[in-house]
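[1] Sequence unavailable; structure follows:
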């Protein structure tokens, strides 16, 4: 790989400490949730966090990317830009938090929850407000290449979140039930209210978000309020297509968990409510998290990297090399998880009712792979200031997502939602590549990458088709198949050969 690509890989690895390691820690909560909560209860968490994904985009309205774009202009006073953007986010977050809190009852009714659960929505409103305020200080750390500090704070956030989840969902109920440390029961009963139930997931998130602002104290103390909107107009014009694109992206990413309980016929899954189906789908969706983690870590490093390299005459070749190795790494993850999904599922989904949804995992993994490819390809419209193309592509994806969910959920259940997600992200990546060839040509090795992805799908299909009666023999065979795929990829695409070859 080139020196620039290696630097991007290094930055991605550091951001991965917070994104991958931190998310893996939270991923370990999946066995806790699936052991402690019935599918219908977990459906509440899945459903509410689907709404959170939409609201996160509204609360930040594209200002993070706009901050990067304008901060990299040579005539920009970065401190003044930081002051103005953060002032705007402070004010808007206060207003939006109040609005969401006031609409708590309608929000909860969307999940068909009885009155009295509005506190969940209020806690979520506070989380959204705190996270929106933290977004620009985090963006400043990324802009200044302070990846280690960024990673440390993100990791601390996750550790607090995980620790509080374990305390309120495992430790406190066990102590109250007399499982152990019964002498601590009077103290625990002062802190723990069993009626909160899954609400402790949201309370843990709220506490972690609040502590994150404390850890960003240096960045927040350097902030000086600036209330003039006029200098921000160019940023807002740049940002609003990104916000619309983000909202459309959330349609593609999370709307299935909102539509599923509405469009799934009652009794589609015998003996299970629609909310339980959402819980099963949400838990199995978590098994595709490794792909999402790599994509998230890559995005943290890639956005400032792509902007910084935009003026380099060799940037197209660098971008092509980045896409190649990103896609190959994701292909390995796809094979590793899909081939071994029975083993992974038995480790993380602790109730048999959740295991029914495992067939959606390979579909969702491939969908997330194409989402990562799309993020790579989208560099062309960000660097050419044609962000409206991203909006068009995202809205086309949203229309396809809604249409396919409407058609497939009543017939295929949550597998229909998974297929809709895959079709959406594949279409977005294909259209983005086609348009990019017209406005910002990059020599991406599309044919070679398509061949590897087809090979990966064939390997997964082959492994699923082999009947193995012995469970442990099956695990060993699947691990061997995974290692064989990795070895084949390495032999063909090893770095020494990559250095001698040109992207084709």
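    Happy to help now that I have it. Model, not experiment: these values are computed from the prediction.

[2] use CA for all of it now, contacts and neighbours both
    Fine.

[3] Which parts of the stretch 301-450 of the chain are helices?
    For the stretch 301-450 of the chain, helices defined by DSSP state H, counting those that start in this stretch occupy the ranges 315-339, 341-348, 352-355, 360-377, 379-383, 387-412, 414-439, 446-465.

[4] Go through the ones you listed and name the closest to residue 242.
    Closest approach to residue 242 among these (Cα to Cα): helix 387-412, 6.7 Å.

[5] for the closest one, which positions count as buried?
    Buried residues in helix 387-412, counted by 16 or more other Cα atoms under 10 Å: 387-402, 404-406, 408-410.

[6] most tightly surrounded among the helices of the stretch 301-450 of the chain?
    Sort those by mean neighbour count, taking mean count of other Cα atoms under 10 Å, and helix 360-377 sits at the top with a mean of 25.

[7] How about residues contacting that one?
    With contacts defined as Cα atoms under 8 Å, 6 or more residues apart in numbering, helix 360-377 is touched by 284-285, 287-288, 291-292, 295, 299, 319, 323, 326-327, 330-331, 334, 337-338, 341, 414-415, 418-419, 421-423, 425-426, 428-429, 432-433, 436.

[8] And here is the other one:
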């Protein structure tokens, strides 16, 4: 099972890797053709589309993942479960987006004057939401079928085609933000039917109302949970636009865009981890020890990657973007640390998920969301985009600590707090990285110093007890198949 986890992380990560590499490759082109303010406008539309997707999904994807392997669902009835979830998504999406479109049309003058969002931008973004969610639903189902190659195909059509088409419209026709949005819409319209065709083995003409009720009861709280995630992951853009300006939104957005190379790893882990963790909890009597060992390794790797991004944030910004974007480098360091902390929630929340305590997950998410909004309001007027990044980091910290507390109460794991503490120490080092004096760009002395810090963080793991002979032996045992 652990071997499969590693293989699936690599395979699922491939699709995201190609997409992220394309994203990084086009950032210099975006920064040459889009002003910092226009980059901020694009970010506002993207995060708003994410919220709309959360609402219309109504927890259906979470429910299908939870019950697909449940003993109460016979294997021959899985297609009915998946089809029922798809029907819920289509009905709720059509109704909610229609109402939302009418409301936004009424406020189009305010959107254009205060947030630089013309109605054409808003309309294209709205039209993208439902086909994009259908494609995402197909992606989630392909993971449950343990079909990573199908997943990669859907993901590449959904992401890469939209990116390349939008870039072509930007460069060839100078369509600015509208061209990028149009590319996303076209890709979603292609990926949705392709995804449904690829998961057709789990689709049928039957819909079960009892499954619908079961999924609504389980998944409903996830709407509030996911909305809370959106608040502390995306509301900062809107607060920056309201309390600052579009330039601050642009700096914050491009910093987190570069830091999202770490999100690539987190997403690949999540996509492989959830189905395997559910099956491991069902089949392996020693799954708690295995989960704890995976947590140790996972947090250490996240922290080490965050440190690497933070150390070389200046170089990344100066090489890949024009000078108006360079002030985003310190924000990128904070963003990397925030993403590293957020990646731990996939394990710290696991006990609550296994105990079906979705309400507790929602409470934790809204607690973190409230902290994020409050911290943004307090910090943005004084620190701008940097203050917003600090607020995001602290919000993720509140979230994962709450999940850890709840999981250890209801479904405890034998955690190794010493090893976890060293990962936290490395994250603190990432936050301190911008304080290192700047030298010449990629100068030998500066580069050697940063590489030395990174190497020391890696090597110190052994004498400090984060990696021990017993721990290495445990990892070797983890490679044994689950009995």
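    Okay, I see it. These figures come from a predicted structure and were not determined experimentally.

[9] Residue 350 is in contact with residue 34 of the first structure, correct?
    Yes: here residue 34 of the first structure reaches residue 350: they are 5.5 Å apart, a contact under Cα atoms under 8 Å.

[10] neighbour-wise, which of those two wins?
    Neighbour count, other Cα atoms under 10 Å: between residue 34 of the first structure and residue 350, residue 34 has more, with 22 against 17.

[11] Once you drop chain neighbours, what's closest to the residue nearest the centre of the first structure?
    Central residue of the first structure (Cα atoms, centre = their mean): residue 292, 5.3 Å from the mean position. Excluding its sequence neighbours, the residue lying closest to residue 292 of the first structure (Cα to Cα, 6 or more residues apart in numbering) is residue 368, at 6.4 Å.

[12] can you tell me how far the corresponding residue of the second structure for the one you found sits from residue 8 of the second structure?
    In the second structure, the residue paired with residue 368 of the first structure is residue 339, using TM-score structural alignment. Look at residue 339 of the second structure and residue 8 of the second structure: by Cα to Cα, to the nearest Å, they are 21 Å apart.

[13] for residue 148 of the second structure, same thing?
    Distance from residue 148 of the second structure to residue 8 of the second structure, counting by Cα to Cα: 7 Å.

[14] hang on, isn't residue 410 of the first structure packed against residue 263?
    Yes: here residue 410 of the first structure reaches residue 263: they are 6.4 Å apart, a contact under Cα under 8 Å.

[15] And residue 290 of the second structure? What does it align with in the first structure?
    Using TM-score structural alignment, the equivalent of residue 290 of the second structure in the first structure is residue 318.

[16] contacting residues around the aligned residue in the first structure for residue 224 of the second structure?
    Matched to the first structure by TM-score structural alignment, residue 224 of the second structure sits across from residue 244. By Cα under 8 Å, 6+ apart, the contact set of residue 244 of the first structure is residue 391.

[17] any idea which helix or strand carries residue 244 of the first structure?
    helix 233-263 (DSSP states H and E).

[18] how close does that helix sit to the second structure?
    After superposition onto the second structure, helix 233-263 of the first structure sits on average 0.7 Å from its aligned residues (mean Cα distance after the TM-score superposition for the first structure).

[19] again with stretch 44-57 of the first structure
    For stretch 44-57 of the first structure, the mean deviation from the second structure after alignment is 1.1 Å (mean Cα distance after the TM-score superposition for the first structure).

[20] In the second structure, point out the residues matching that stretch.
    So stretch 44-57 of the first structure is aligned with residues 41-54, judged by TM-score structural alignment.

[21] and that stretch, how far out from the chain's middle?
    Stretch 41-54 of the second structure sits 13 Å away from the centroid of its parent chain (Cα atoms, centre = their mean, to the nearest Å).
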